[in-house]
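K.L.:
Just need the structure, nothing else, for what follows:
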Amino acid sequence: MIQRRVFFLLAALAAFAPLAIDLYLPSLAHIADSLRTTPARAQQTVSVFLAGFAVGMLLYGPLSDRLGRRRIILIGTVVFVFASVACALATSIEQLLMFRIIQAFGGGAAAVVSRAIIRDLFDEREAARVMAMVGMVTSFAPMIAPMAGAFILQLGSWRYEFVALALFGLTCIIGSHRLLPETLQQGHAQASMGAAFRGYGTVLAQPAARRLIVAGGAHFAAMFAYITGTPYVYIQWFGLSETLYATLFGSNIISLVAFGYLSSRWVGRLGPAKLALWGSRWALAGGLLVALAALPGQTDQWNLAGMALGFLMAVGSIGWVSPNTMAQLLAAHPKNAGAASALYGCAQFGLGGLASVGVSWLHDGTARPMAAFVMVFLLLAAWASWSQNRPAAHPPECLPD
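P.N.:
Have a look, this model is predicted:
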């Protein structure tokens, strides 16, 4: 069993992205005023972070397969800390955008390598259980971070939020240095840098691995469509207050935690493959409710209830899908666990960014664009999960390295 202190350290490392994105969201308008730029330009600090985070994961994954997990986490987190301080000192939006990319590039190490560490320490089912538990803890970050950011903003400046991120990163550096052993076994380390980066080809050559990556990434993208679209849909289309919107948003986080808890309890008996398949079916049913609630002219309370219930199912099911697809993928690639984790994370943030941009671009004053992207990605995820588990595809797991 993993030590409690190490578990919470891994959860903190996995939370770099939601904290670095959500903590300063209440300050975007203040940033625009302070740096004399437009709100749209300030919003780009979120987009560039997502891009930098994905690129960082692609670099750090293979590096951790060659050089070890602990060293890469420390290097990436140091970059994150210095970039966070630079963001706090930025005097123009151009500087802030540049430092946000560097910050994201450093933070990608913590997210991708923490999952590889779990793979190093546990077998497939136990890894799925631990990942579900880590996901339960990190799911609270999107709910807590904006409130913490609003509190910090009251202290006087949006710059203090980036100081807080630097302090968070520094705490993770100290914790990693003191608590994390090197988990990459000598026999699993790649022999050279070339071999480490060729791990991407090894992973992607397997159809089963590609299906697992698509299933996890597409579910994550559906959630990004929900995050992007619901502020307008709930507040403007359905006419809800900001407080009620926040309540509905929080309820989805609670559902995500609840599904993660069930996954951690059931995976030992049912196995990761079956739980991931159930999650895909549950999410697709929720997506259908969202699509029906978004029909033209439908803005009554029944449709609101249907959409809220649909998102509880669709978002919550990520607590089943994500840890179990990830555990299956990493279990099959012990020598390329970092590369496999990077591909999975890049698919999540890449498809998530595509969903977010698509919902914004196709905005037409209704809930239809959001519902369409939710359904498209959930159908894609369901196809990947069902293809992975159909009888003709046995055994459903990837072949090992």
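
K.L.:
okay, CA-based contacts and neighbour counts for the rest of this
P.N.:
Noted.

K.L.:
The helix or strand containing residue 340 - contacts with which helices or strands?
P.N.:
Assigned by DSSP states H and E, residue 340 belongs to helix 337-361. Judged by 3 or more C-alpha pairs under 8 Å, 6 or more residues apart in numbering; DSSP states H and E, helix 337-361 is in contact with helix 39-67, helix 93-121, helix 199-204, helix 207-232, helix 318-331, helix 368-389.

K.L.:
ranking those by burial, who's on top?
P.N.:
Most buried of the helices and strands packed on helix 337-361 by mean neighbour count (mean count of other C-alpha atoms under 10 Å) is helix 318-331; its value is a mean of 29.

K.L.:
on contacts alone, who are the packing partners of that helix?
P.N.:
By 3+ C-alpha pairs under 8 Å, 6+ apart, helix 318-331 packs against helix 93-121, helix 124-138, helix 207-232, helix 242-270, helix 272-293, helix 337-361.

K.L.:
elements contacting the fifth one?
P.N.:
The one in question is helix 272-293. helix 124-138, helix 301-316, helix 318-331, helix 368-389.

K.L.:
Serialize the ones you listed to TSV and add fields for distance to residue 68.
P.N.:
TSV is the format used below for the helices and strands packed on helix 272-293 (distance: least, C-alpha to C-alpha, whole Å):
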stretch	distance to residue 68
helix 124-138	19
helix 301-316	33
helix 318-331	16
helix 368-389	31
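
K.L.:
Proceed likewise with the subsequent sequence, for comparison:
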Amino acid sequence: MRHIPINKLHWRALLFPLCMVLYEFSCYIANDMILPGMLHVTQEFHASSAWVPTSMTTYLLGGASLQWLLGPLSDRIGRRPVMLTGVVWFVLMCCAALVAQSIEFFLVLRVLQGMGMCFIVAVGYAAIQEAFEETTAIKVMAMMANVALLAPLIGPLTGAAVMAVAPWRMVFVAIAGLAAIAGVGLFFTMPETAPKAKAAFSFKAVGHDYLAVLRNRRFMAGVAAISLASLPLLAWIGQSPVIIMEGAGLPSLTYGLWQLPVFGCLIAGNIVLATIAERFPIHRVIAGGGAVLGVGVFLAAALTWGFGFRGMAIGLGLYSFGLGLANAGLYRLTLFASDVGKGTVSAVLGLVMMGFYAIGVEVFKAIYVAAGTTWFAAAFIPLGIAFIFTLMWFMNWLPGQRKLPAA
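P.N.:
As a prediction, this is how the structure comes out:
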């Protein structure tokens, strides 16, 4: 029986997204909680501290490894069985940390644990979008984003607190317990939103679907707009520890405090979006958020010239507020710009964005190494211009542009 999208939020309707975001939170915090304990891991395994950042790299590698398969698979056999299998896999791989005896085995486990994130993007987000009507889905995604944003803020502190009283392996046991609670909740609350498959799974059919999505110019414009919009934030996340602690010689506490304007404004933007989503057409909300985002990146570049990283953080705060306003609606319209199964579309969206982010963060790192903080921030300007133009093309706002079919 085909699921009928929900158009009003009530406590029963919220149980499914709450369980989904609890699982999402457990996957994200699995990266952040172990960061304070990585030196303990390398010391126990008699390995060099150079392996410390490799833990994050391997985890993210796992997070990019299965999306191409899981989306199309969930289109054909259903979202529920694929999603629940992913939760069980993640719980087991976290528990496997109890038997790790070498740094090599530990890093293999990190890849296998990271695979748990694939189920969120390729299956979970698609199910959320299908379970709720457009405006309601945007509100739900905005609320979910706020919970996920807590992981990089509280993860390291929580991990340090756990390791103050227990070995580092207990961090993964705690994460496994959190994910298991989410899995039980999903078992009882997650609806089957995928339409019944008309054909059995085959790699030939999957390839045909992927090609159809990639040839959809409007969809690809939406993916480009989302990617361009988020890259300044990711560049800041990746480079700000070096800029603040190494470049400015400030302590880690100061580094943490200067994350608050950026992430706090992003959370505020999501809250405002959830509040006004039913009052204004989503196109107007995206337009307003996009305008604030564009002004924010220009302001971040300008203030860096006079005030260094502090000015950049203030400008990025305004940018983040605009990102919070625009991102959920833009994601929704992009996902529904293609008629292909939403699991496949979500997988393509995630894969293209992840590749764009990986390249973009490295480019920004190279700019910082070659030219310093000021030019690092100046690179936001062409990014903002490209975002505005791409958004206008996607939304059919360019003068003389032929009217596109509704998403």
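
K.L.:
Can you calculate the TM-score here?
P.N.:
Overlay of the two chains. TM-score (TM-score structural alignment, normalised by the length of the first structure): 0.88; 392 aligned residues with a C-alpha RMSD of 2.5 Å.

K.L.:
average distance between the helix holding residue 340 of the first structure and the second structure?
P.N.:
Helix 337-361 of the first structure differs from its equivalent in the second structure by a mean of 2.6 Å after superposition (mean C-alpha distance after the TM-score superposition for the first structure).

K.L.:
Show me what counts as buried in that helix.
P.N.:
337-359 (16 or more other C-alpha atoms under 10 Å).

K.L.:
same check, this time on stretch 117-133 of the first structure
P.N.:
Quick answer for stretch 117-133 of the first structure (16+ other C-alpha under 10 Å): 117-120, 122, 124-133.

K.L.:
Tell me the residue in the second structure aligned with residue 231 of the first structure.
P.N.:
In the second structure, residue 231 of the first structure lines up with residue 241, judged by TM-score structural alignment.

K.L.:
residue contacts, that match?
P.N.:
residue 255 (C-alpha atoms under 8 Å, 6 or more residues apart in numbering).

K.L.:
now with 10 Å?
P.N.:
247-248, 250-252, 255-256, 259 (C-alpha atoms under 10 Å, 6 or more residues apart in numbering).

K.L.:
Please apply the same query to residue 79 of the second structure.
P.N.:
Applying C-alpha under 10 Å, 6+ apart, the residues contacting residue 79 of the second structure are 70-71, 73, 119, 122-124, 126-127, 190-195, 343.

K.L.:
ok, now how distant is it from residue 126 of the second structure?
P.N.:
8 Å (C-alpha to C-alpha, to the nearest Å).

K.L.:
what touches both of these two?
P.N.:
What both residue 79 of the second structure and residue 126 touch, as defined by C-alpha under 10 Å, 6+ apart, is the set 71, 193-194, 343.

K.L.:
biggest separation within those residues, which pair?
P.N.:
Farthest apart among these by C-alpha to C-alpha are 71 and 193. That separation is 13.0 Å.

K.L.:
how near is residue 259 of the first structure to residue 207 of the first structure?
P.N.:
27 Å.

K.L.:
Tell me which of the helices and strands packed on helix 272-293 of the first structure sits nearest to residue 192 of the first structure.
P.N.:
In terms of C-alpha to C-alpha, the element of these nearest to residue 192 of the first structure is helix 318-331, at 20.1 Å.

K.L.:
State the span of the second structure onto which that closest one is aligned.
P.N.:
Helix 318-331 of the first structure corresponds to residues 323-336 in the second structure, going by TM-score structural alignment.

K.L.:
returning to what we had before: between the buried residues of stretch 117-133 of the first structure, which is nearest residue 227 of the first structure?
P.N.:
Residue 227 of the first structure has its nearest neighbour among those in residue 132, at 21.2 Å by C-alpha to C-alpha.

K.L.:
Please pull up the equivalent of the closest one in the second structure.
P.N.:
Under the alignment (TM-score structural alignment), residue 132 of the first structure maps onto residue 142.

K.L.:
Now its match. Nearest residue, chain neighbours left out?
P.N.:
Distance criterion C-alpha to C-alpha, 6 or more residues apart in numbering; nearest residue to residue 142 of the second structure, sequence neighbours excluded, is residue 270 at 5.0 Å.

K.L.:
Near the one you found, how many other residues are there?
P.N.:
28 (other C-alpha atoms under 10 Å).

K.L.:
So what does it match up with in the first structure?
P.N.:
In the first structure, residue 270 of the second structure lands on residue 260 (TM-score structural alignment).

K.L.:
Do I have it right that its match meets residue 140?
P.N.:
No: Residue 260 of the first structure lies out of contact with residue 140 (C-alpha atoms under 10 Å); the separation is 12.0 Å.

K.L.:
Name the residues contacting each of the two.
P.N.:
Common neighbours of residue 260 of the first structure and residue 140 (C-alpha under 10 Å, 6+ apart) are residue 254.
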